[in-house]
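Trainee: My questions concern the predicted model and sequence given below.
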Amino acid sequence: MSIEPLKLVTIGGTPALLNPALQACLESGVFHLENAGAILPGAEENALPPEDNPYAQLLKDFTAMDLQEVVDPKAAEDGETMSPEFIRENLERIAAKLSSLKNDYTAASEKITEYRNALLHLQHLKGTEDDLGKVLQCRNIVCKFGRMPAESLQKLELYNNPELLFRAYDLAHDYAWGFYFTTPKQATVSDGIMKALLFEEFHIPAFIHGTPQEAMTDLQTALEEQQQLADSLKKERTAILQAESQLLSRIYRYLLYREEIYRLRSQCLITKDKFTLMGYVPITRLDDFRKCAERVEGIVTSYEDPPDSAAISPPVKLKNNRFSAPFSMFVEMYGLPDYRGFNPTTLLAVTYTILFGLMFGDLGQGLVMAIIGFVLGLRKKKIALAPILTRIGISSAVFGLLYGSVFGYEHWLDPVFHNIGMDFLPLHAMEHTDWFIYGAIGIGAVIMLMAITVNIIVKLRRKDYADAIFGNNGVMGFIFFAAILGVLVCMLFTDINLLTAPYVICLLVLPLLMMFFREPLGALVARKPMHHTSVVDFIASNFFECFEFILGYATNMLSFIRVGGFVFSHAGLMSVVMVLSEMMGEGASVVVVIIGNLFVMCLEGLIVGIQVLRLEFYEIFSRCYDGKGKPFTPIAVRYPESVSFKS
């Protein structure tokens, strides 16, 4: 199919109308914005610098708030206007409420963590009836609670410090838990000693009093109170956010909208008294765009064909039929064509489908693939490969019918063909190896000739007569390659000798010489001066290029041997599955066949798919396609599916 024709749209007006004009372009959904300065060289000299976005800081402030649980930009609608002051006032009001709650919640969370840790530590003091409040509130003694390795108890005795005492209350997991006591004067020295002994201090809340058991009861009560407080604060925060959710969603959507508007302004030319906005619209959607543009009073809109200049490359929107449309993802993977180039999607779709069927021919497995692709295509969340799977599955089934292969059983269809009088079918791979090898090379040769023909047509449309006539993928290359093929076919399958003097001179030597002298001949045809180089450099470079051309014809054609190779590979793998199934019992045999078919479908199907894509890119596209175009991307505000901010 072709490439969607476009119109170059130019919009002008006073600077005050730029934002409404951009809004109209956004609403149309069919406008691809271009940098006006690139299309109008020299016009940037009088242009003003981009205007600062008054909403940029507000958007940063908004995203700094932890609001992802209630903000849904898709729940709001476009069309309303909000001043920066209105947005700032509401954000500050909501932020003040949330900030106070957040501070209280943080304090409660810290206490919850502290109390939980204290409860864990006090478990090690259950064996004492000492009043912890009195111990911790001593004035003339420094008291610290914690643990240290049990082996450090003996090391502590070696210090022989009368003003340092460690009292162990529990030994657990190679640690001694307890208090160490020291005098205020010796506190620094004692801390150093205990640190050397790997003592870890654990904080006990100041309000603790009574025995450890009583203290744990008080701690549990305090912990529950803090948990209730934290829960109530969370509920209060949720209530505030739910009450403000609609306003917040509207604000966020509007901020994203204004952010996009000011980003698009940088692509426009703005002077003191006017602006210029340029872009492309598909001809089929021109009426829809006009309706949106006419709503903005005071702007002037003009429509013209894209300029015929190599310096300006319009975007590309592929126009494909229903069969080839899913394969456009492969074209985009390689690169889109130039606007005035050739849309290779249909060529790729047809050749990919046929080659896959040839390499993975199995009636049963092909139908399973087609059904899987059809079912996946029915899902709401579309899978791009699903329609491709349906097409190549049908192709695999068709060629599997010709091969007589049904889930690896090679002779199930023999009686069918015999009864209808087609005894030459099925074509069993292992019985016709020569046919498949020669056929694979022949298919490759035909596809290469087709690619060269396409390249000739494309080059002639571009008026690139030098490459179209004298290039290795031009007329001379076609004649030379076809002549070589003719010689090979006659040598292998007939007794005809084509290597006569007229044949060799006219169809081999002369085309090769024209490819050798393609630069001066091309300059002559184009009526352009030739770039002069030394005779030695000219001969050397063109000799090796012609040698590379010949080598390329051979290697590209031989690459298609893999088509026949994968036919044998598939038959070989399935024969292994059948042998394994015969070795098993009756019940296990069916399981082996099912698992074997699934394994071959997944593994070989994936490998064949990749290999066919390689043939498309390296053996076909390399001869007729460059893929240097840029995609047609209508401007739009990309509202996120889900919102996630950093708190």
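Mentor: Now that the structure is in, tell me what you want to look at. Numbers count the residues shown, from 1 in each chain.
Trainee: CA only for contacts and neighbour counts going forward, please
Mentor: Noted.
Trainee: after the helix or strand encompassing residue 607, next one along is what?
Mentor: Secondary structure assignment for residue 607, by DSSP states H and E: helix 586-614. With elements assigned by DSSP H and E, the helix or strand that comes after helix 586-614 is helix 622-624.
Trainee: another structure for you, compare them:
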Amino acid sequence: MPLPEMPLPEGMTPVRMRRVAVVVPRAALRDALVRIAETGCVELDRVEETGPGPAALRLHRIQGPGGPETAGPAALAVAPPDLDRLEDHRETGLLAGEAQLEERAGGAVRQGEVSALAGWCPAGELPRVAERLAAAGGALLPLPVPRGTDPPTLLRPSARVSFTPLVTTYGTPAYADLDPSWPAGLAYIAMFGIMFGDVGHGALLLFGALALRLGRPRRLAPLRRLWPFLAGAGLAAMLAGAAYGEFFGPTGLLPVLWLAPLHSPARLLTAAVVFGAGVLALAHAAGAVNRVREGGWAAGLYAASGIAGLLFYLGLALVAAGLVRHVPSAAVAGATLALAGLALVALGLFRATAGGGAGLAETGVRLFDVVVRTGTNTLSFARLAAFGLTHAALADLVWRGTTGLAAHGPAWWAGAALLFAVGTALSFGLEALVAGVQALRLEFYEIFSRLFDTEGRPFRPWHVPPAEPADAFPRR
């Protein structure tokens, strides 16, 4: 559970979960389970030792030893169905729903005429679930969280734009951790834009995002939830392209607002490393918050991805700024801060060992690894500039070839147009793939490795839609 030492606004954390008990008359257990399955926001505890019920056995007979046959999705009948009729008519969807219901019912605790099940429910959904259960004669009761048990994690959903797939692809954050979906999504599209800076290419990505949002082409419909990434990446690429003066390459149609990548590579490399240092500092700060919320102030203070690591990194940044700006006092203050942070990291590493000489040796090796990784992770962001230069060089090559052919006269214009179209398509596809993969690599290895120290368990609510309309439920 989240620790009380560092409360944060709900928008910065996963959805707040409540431990609940579903209490209903024994005769109304099936009705209550159908209603819970229909709401789709309660995760019920499951008992693995329960054997297959009548519906599960019939479903297995239909499917046979070769595996399930093609069938519709699982559904639940509002009233108890005739299982023999469902088997005769091979109604695998309804049988699958009944099999799931039997499994959940098998985990119920029965005391006299009352049945009870335990589970998890988002705090904001409690009134709706309680109202649905009340119609079946039951109640939803809050329970204390068992000692040593963490609630499941549900990152905050969004009806329109969500970057949660980026986080869940890496893993499930612990329930006590911050919800990094939006910051991680914005960092991803910013890094992509730096590597793919071109107004024309970015506009193509925006058109692709719009088509994906509208479900076109249909064969890509399963990827529709990724349209925010595509749209954000396209917009970031257009902004970076405007700064670079790139429109399908250095065509001269746009002025250079900041720098031309091929003319100022060192400046672009420096800017990329500085950008990466800022991102890593924010990741260290978020990691420090997570360590405190996971294990308290003591655990957060000594962790390399906690407060100690943050002090070390900020000290190094201050040293670099002081040396670059020729401010000795800033460099000295930064060195002092960095040494203090490193000492705290060393103490935390030593406390995790068995002590003695072996513990000191192990601490030294791991401390060296922390220092090296800090430097390499920061310099790793130079790839933003490197791949941005590659993208600009390919676009420049295509444009030079196009203008070279066109300069031979009207007879060569068709060839120039073909070269421009094919070259742009090839460079667009190659660089979009490279930029997407590299931004993902930086997100996972440089940023998320500081945010997450432990992995949580995803919230898996039980949801089976009713076969009949909602108003078909009996009233009590």
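Mentor: Nice, thanks for sending it over. Owing to the predicted nature of the structure, the values given are computational and were not obtained by experimental measurement.
Trainee: how far is the longest helix along structure 1 from where the chain is centred?
Mentor: Across structure 1, the longest stretch assigned as helix under DSSP state H is helix 212-265. In terms of Cα atoms, centre = their mean, to the nearest Å, the centre of helix 212-265 of structure 1 is found 34 Å from the chain centre.
Trainee: Which SSE is immediately downstream of that helix?
Mentor: strand 269-270.
Trainee: Mean per-residue distance, that next one versus structure 2.
Mentor: Following superposition, strand 269-270 of structure 1 is found to deviate from structure 2 by 4.2 Å on average (mean Cα distance after the TM-score superposition for structure 1).
Trainee: Which part of structure 2 matches the helix holding residue 607 of structure 1?
Mentor: Helix 586-614 of structure 1 lines up with residues 413-441 of structure 2 when matched by TM-score structural alignment.
Trainee: again with stretch 98-114 of structure 1
Mentor: The aligned range for stretch 98-114 of structure 1 in structure 2 is empty, by TM-score structural alignment.
Trainee: Any chance you could list what contacts that stretch?
Mentor: Residues from elsewhere that reach stretch 98-114 of structure 1, judged by Cα atoms under 8 Å, 6 or more residues apart in numbering: 205, 223, 226, 227, 229, 230, 233, 234, 237.
Trainee: one more time with 7 Å
Mentor: For stretch 98-114 of structure 1, contacts defined as Cα atoms under 7 Å, 6 or more residues apart in numbering pick out 223, 226, 227, 230, 233, 237.
Trainee: Which among these count as buried?
Mentor: Those of the contacts of stretch 98-114 of structure 1 that meet the buried threshold are 223, 226, 227, 230, 233, 237, by 16 or more other Cα atoms under 10 Å.
Trainee: Can I get those in a markdown table including distance to residue 316 of structure 1?
Mentor: Output for those, formatted as a markdown table (distance: Cα to Cα, whole Å):
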| residue | distance to residue 316 of structure 1 |
| --- | --- |
| 223 | 65 |
| 226 | 62 |
| 227 | 60 |
| 230 | 57 |
| 233 | 55 |
| 237 | 50 |
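Trainee: tell me which of the residues you listed is nearest to residue 409 of structure 1?
Mentor: For these, the closest approach to residue 409 of structure 1 (Cα to Cα) belongs to residue 237, at 67.2 Å.
Trainee: Map the closest one onto structure 2.
Mentor: For residue 237 of structure 1, there is no aligned position in structure 2, judged by TM-score structural alignment.
Trainee: Could you list the buried residues of stretch 53-66 of structure 2?
Mentor: For stretch 53-66 of structure 2, using 16+ other Cα under 10 Å, the buried residues are 53, 55, 56, 58, 59, 60, 62, 63.
Trainee: I misspoke; the intended subject was stretch 495-502 of structure 1.
Mentor: Neighbour-count burial for stretch 495-502 of structure 1 flags 498, 499 (criterion: 16+ other Cα under 10 Å).
Trainee: Any idea how far that stretch is from the middle of the chain?
Mentor: Offset of stretch 495-502 of structure 1 from its chain centre (Cα atoms, centre = their mean): 55 Å.
Trainee: now stretch 194-205 of structure 2
Mentor: Computed by Cα atoms, centre = their mean, the chain-centroid distance of stretch 194-205 of structure 2 equals 24 Å.
Trainee: List of residues touching that stretch?
Mentor: Contacts for stretch 194-205 of structure 2 (Cα under 7 Å, 6+ apart): 230-231, 234-235, 237-238, 240-242, 246-249, 384-385, 387-388, 391, 428, 431-432, 435.
Trainee: and with 8 Å instead?
Mentor: 230-231, 233-242, 244-249, 384-389, 391-392, 428, 431-432, 435.
Trainee: what do you get for stretch 565-581 of structure 1?
Mentor: Applying Cα under 8 Å, 6+ apart, the contact partners of stretch 565-581 of structure 1 are 358-361, 407-409, 429-430, 436-437, 588-590, 592-593, 596-597, 600, 604, 608.
Trainee: Turn the buried ones among the residues you listed into a named ChimeraX selection, would you?
Mentor: Selection of buried members from the contacts of stretch 565-581 of structure 1 for ChimeraX, criterion 16+ other Cα under 10 Å:
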select :358,359,360,361,407,408,409,429,436,437,589,592,593,596,597,600,604,608
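Trainee: Check which residues of the helix or strand where residue 467 of structure 1 lies are buried.
Mentor: Following DSSP H and E, one finds residue 467 of structure 1 within helix 465-470. Buried residues in helix 465-470 of structure 1, counted by 16+ other Cα under 10 Å: 465, 466, 467, 468, 469, 470.
Trainee: Enumerate every residue touching the counterpart of the last one in structure 2.
Mentor: Alignment of residue 470 of structure 1 against structure 2 is given by TM-score structural alignment, with residue 302 as its counterpart. Going by Cα under 8 Å, 6+ apart, residue 302 of structure 2 touches 308, 309, 344, 345, 346, 347, 348, 349.
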